[in-house]
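In: Fold the following for me, if possible:
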Amino acid sequence: MNKQLMIFSTVMLFSLFCKGQEDWKLKQSKEGIEIYTKPLENSHLKGIKVKCALPVTLSQLVTVIMDVNTAAEWVYSTKSSTLLKKVNAGELYYYSEVSLPWPISNRDFIAHLKVTQDPHTKVVTIDGPVVSNYLPEKKDIVRVRSSYGKWVLTPQKNNVKIEYTLETDPGGSLPAWLVNLFVAKGPHETFKNLKVQLSKAEYKNVTLAYIKE
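Out: Modelled structure (predicted):
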């Protein structure tokens, strides 16, 4: 490869990288919770990214997130959430139904959560893709077939930095006002509730053998 071609290729790669970085736009910043959105490819829907930092431990956060039977207590608009299969301490499948205002049909999904931790940085990642065919569909509930959530938990001196991203297609036809509700209000309420959930006694002094603080 000649020098000019190398320079051109480098510039093109850099511009593509910058474009990808600029896709996320700050939608709302309130109470220490930042919400970003970006258009999803080939869709009228938006991806969501939430950033905040909480004065808790990695074990506390992982425990709350993986305690899926209590998700209705803090995840916005969750009607029910039930553990289906626990593969091991850091991997599980669960079912959840999302409540939507009448006359719109509720949505449901089956998610596969898996926890990993970088042994050097101690950064914890929790991947949560949906597994749409894990259970038969239910009458009058729309099954979410395309969705991917991801938690990245980065330990800092006095807190844990949280970055949560969600790219989902809820299926069916949804009015714009409802989509916008879940883009801003939903994530904000969820993370406000997460703070409250983490303060409960059962999560206060929890430690996990597979998580290094």
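In: going forward, measure contacts and count neighbours with C-alpha atoms only.
Out: Will do.
In: May I ask which helix or strand encompasses residue 4?
Out: helix 3-22 (DSSP states H and E).
In: Could you tell me how far that helix lies from the centre of the chain?
Out: How far helix 3-22 lies from its chain's middle: 30 Å, per Cα atoms, centre = their mean, to the nearest Å.
In: and residue 116, that one's in a strand?
Out: Yes - under DSSP: H, G, I helix; E, B strand; the rest coil, residue 116 sits within a strand.
In: Report how many residues lie close to the nearest residue to it once chain neighbours are set aside.
Out: Leaving aside its sequence neighbours, residue 116 sits nearest to residue 125 (Cα to Cα, 6 or more residues apart in numbering; 5.3 Å). Using other Cα atoms under 10 Å, residue 125 has 19 neighbouring residues.
In: Residue 125 contacts residue 153, doesn't it?
Out: Yes - using Cα atoms under 8 Å, residue 125 is in contact with residue 153, at 6.3 Å.
In: and for the next helix or strand along the chain from the helix holding residue 4, what are the contacting residues?
Out: Later in the chain than helix 3-22, the nearest helix or strand by DSSP H and E is strand 25-30. Outside strand 25-30, the residues that touch it by Cα atoms under 8 Å, 6 or more residues apart in numbering are 34-38, 184.
In: let's see 10 Å
Out: Contacts with strand 25-30, where a contact means Cα atoms under 10 Å, 6 or more residues apart in numbering, come from 34-39, 48-52, 183-185, 188.
In: Return the subset of these lying in strands.
Out: If you go by DSSP state E, the contacts of strand 25-30 have 34-39, 48-52 in strands.
In: and this one, so I can compare the two:
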Amino acid sequence: MKKLCKYLLWSLLVLPSFQAYANWKSWYSEDNLSISYQKQSSGLIEIKAQASFDNVNRQAFLNLLNDTQNASEWLSNVRSVQSLPWHTKGENIVVTVLNAPWPVKDRVMLTHSCHRLVSEATSKLLIKSIDKSKRAEFLPLEQFKKYIFVAPIEGSWLLEETSNTLLITHQIYADPQGKIPTWLSNKTALKGVKKTFQNMAKQIYKKEYQAENNFITSSCSTFE
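Out: The predicted structure is shown next:
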């Protein structure tokens, strides 16, 4: 899928591996949005957010993601998003430049995303950071010397259609690197995810994003 996932978000700051822990703690539950987290061995947290949207389908969400010019309007702390050419349909390489609060140095995320079909009514967008050794294959690194690369990143967007409702579950872990205190990274991540979902609720219903499901998926074999 062309320009599949952009994202993601500085709101997304947290986890080495999803399966290692299962002690979720509720952080927010209101207005059809629930957010929980679990601490990892690094001290950073993995975040899980879930919300449902009536009368929209998966294509509306994917169209919103694909609108890179509008990314900063709903993805928290995101300055710009760029989707790079990639040879596999249903997959993308994405560069996300983040705005960090002063005096924290701005960050950049270089991620590989893949959209996989789970069932007829469910699909999952998988996201992981590009290894440091491979960054130069995609970016002129000289242009990014003023940034710190966020890595590792491991995340997903689970999209489930039931009747006239779209249920979105987002899990994310990302290490911001640098000398940011762990407590500040975790606080920023939670607030960022909350703001992103609140912004999404305002954007996903826009007329320009409405369409019949016509997305492309991949086997995502490199994510296994």
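In: PyMOL command to pick out the buried ones of the ones in strands among the contacts of strand 25-30 of structure 1?
Out: In PyMOL syntax, the buried subset of these is picked out as below (16 or more other Cα atoms under 10 Å):
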select buried, resi 34+35+36+37+38+48+49+50+51+52
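In: Could you identify the most distant pair in the ones in strands among the contacts of strand 25-30 of structure 1?
Out: 39 and 52 (21.5 Å; Cα to Cα).
In: What's the separation between the counterpart of residue 190 of structure 1 in structure 2 and residue 80 of structure 2?
Out: Aligning on TM-score structural alignment places residue 190 of structure 1 opposite residue 196 in structure 2. Separation of residue 196 of structure 2 from residue 80 of structure 2 (Cα to Cα, to the nearest Å) stands at 15 Å.
In: the more surrounded of these two?
Out: The residue with more neighbours, out of residue 196 of structure 2 and residue 80, is residue 196; 22 against 19, by other Cα under 10 Å.
In: And the helix or strand containing that one, what does it pack against?
Out: For residue 196 of structure 2, the host element (DSSP H and E) is helix 182-203. Counting contacts by 3 or more Cα pairs under 10 Å, 6 or more residues apart in numbering; DSSP states H and E, helix 182-203 of structure 2 is packed against strand 25-30, strand 33-39, strand 45-54, helix 58-66, strand 165-174.
In: I'd like these written out as a markdown table, with distance to residue 142 of structure 2 added.
Out: Formatted as a markdown table, those follow (distance: least, Cα to Cα, whole Å):
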| stretch | distance to residue 142 of structure 2 |
| --- | --- |
| strand 25-30 | 39 |
| strand 33-39 | 34 |
| strand 45-54 | 31 |
| helix 58-66 | 27 |
| strand 165-174 | 23 |
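In: just so I know, which of those lies nearest residue 217 of structure 2?
Out: Each of these has some distance to residue 217 of structure 2 by Cα to Cα; the shortest is helix 58-66, at 11.7 Å.
In: Point out the other helices and strands that that closest one packs with.
Out: Looks like helix 58-66 of structure 2 contacts strand 78-84, strand 122-129, strand 153-162, strand 165-174, helix 182-203 (3+ Cα pairs under 10 Å, 6+ apart).
In: My guess is residue 178 of structure 2 contacts residue 149. True?
Out: Yes - shown here, residue 178 of structure 2 and residue 149 form a contact pair, counting by Cα atoms under 10 Å, at 9.0 Å.
In: which neighbours do those two share?
Out: residue 107.
In: Between these two, which is the more surrounded one?
Out: Applying other Cα under 10 Å to residue 178 of structure 2 and residue 149 shows that residue 149 carries more neighbours, namely 21 against 12.
In: That one maps to what in structure 1?
Out: In structure 1, residue 149 of structure 2 lands on residue 143 (TM-score structural alignment).
In: Give me the secondary structure label for the residue lying closest to its match once chain neighbours are set aside.
Out: Nearest residue to residue 143 of structure 1 in three dimensions, chain neighbours excluded: residue 108, at 5.1 Å (Cα to Cα, 6+ apart). Secondary structure for residue 108 of structure 1, judged by three-state DSSP, is strand.
In: and residue 208 of structure 2, how many neighbours does it have?
Out: Using other Cα under 10 Å as the criterion, residue 208 of structure 2 is surrounded by 12 other residues.
In: what residues are up against it?
Out: Residues near residue 208 of structure 2 by Cα under 10 Å, 6+ apart: 60, 63-64, 67.
In: Likewise for residue 46 of structure 1?
Out: 24, 36-40, 166-169, 179-180, 182-183.
In: quick one: which of those residues is nearest to residue 210 of structure 1?
Out: For those, the nearest to residue 210 of structure 1 is residue 166 (25.1 Å; Cα to Cα).
In: ok, the closest one - how many residues close by?
Out: By other Cα under 10 Å, the residues close to residue 166 of structure 1 number 19.
In: and if you look at residue 59 of structure 1?
Out: Using other Cα under 10 Å, residue 59 of structure 1 has 21 neighbouring residues.
In: Aligned to it, what sits in structure 2?
Out: Using TM-score structural alignment, residue 59 of structure 1 pairs with residue 59 in structure 2.
In: So the residue nearest to residue 116 of structure 1 sits against residue 165, correct?
Out: No - if you go by Cα under 10 Å, residue 125 of structure 1 and residue 165 don't touch, sitting 11.4 Å apart.
In: Find residues that contact each of the two.
Out: With Cα under 10 Å, 6+ apart, residue 125 of structure 1 and residue 165 have common neighbours 150-152.
In: Neighbour count and distance to residue 210 of structure 1 for the residues you listed - can I get that in CSV?
Out: Listed next are those as CSV, based on neighbours: other Cα atoms under 10 Å; distance: Cα to Cα, whole Å:
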residue, neighbour count, distance to residue 210 of structure 1
150, 18, 19
151, 20, 17
152, 20, 16
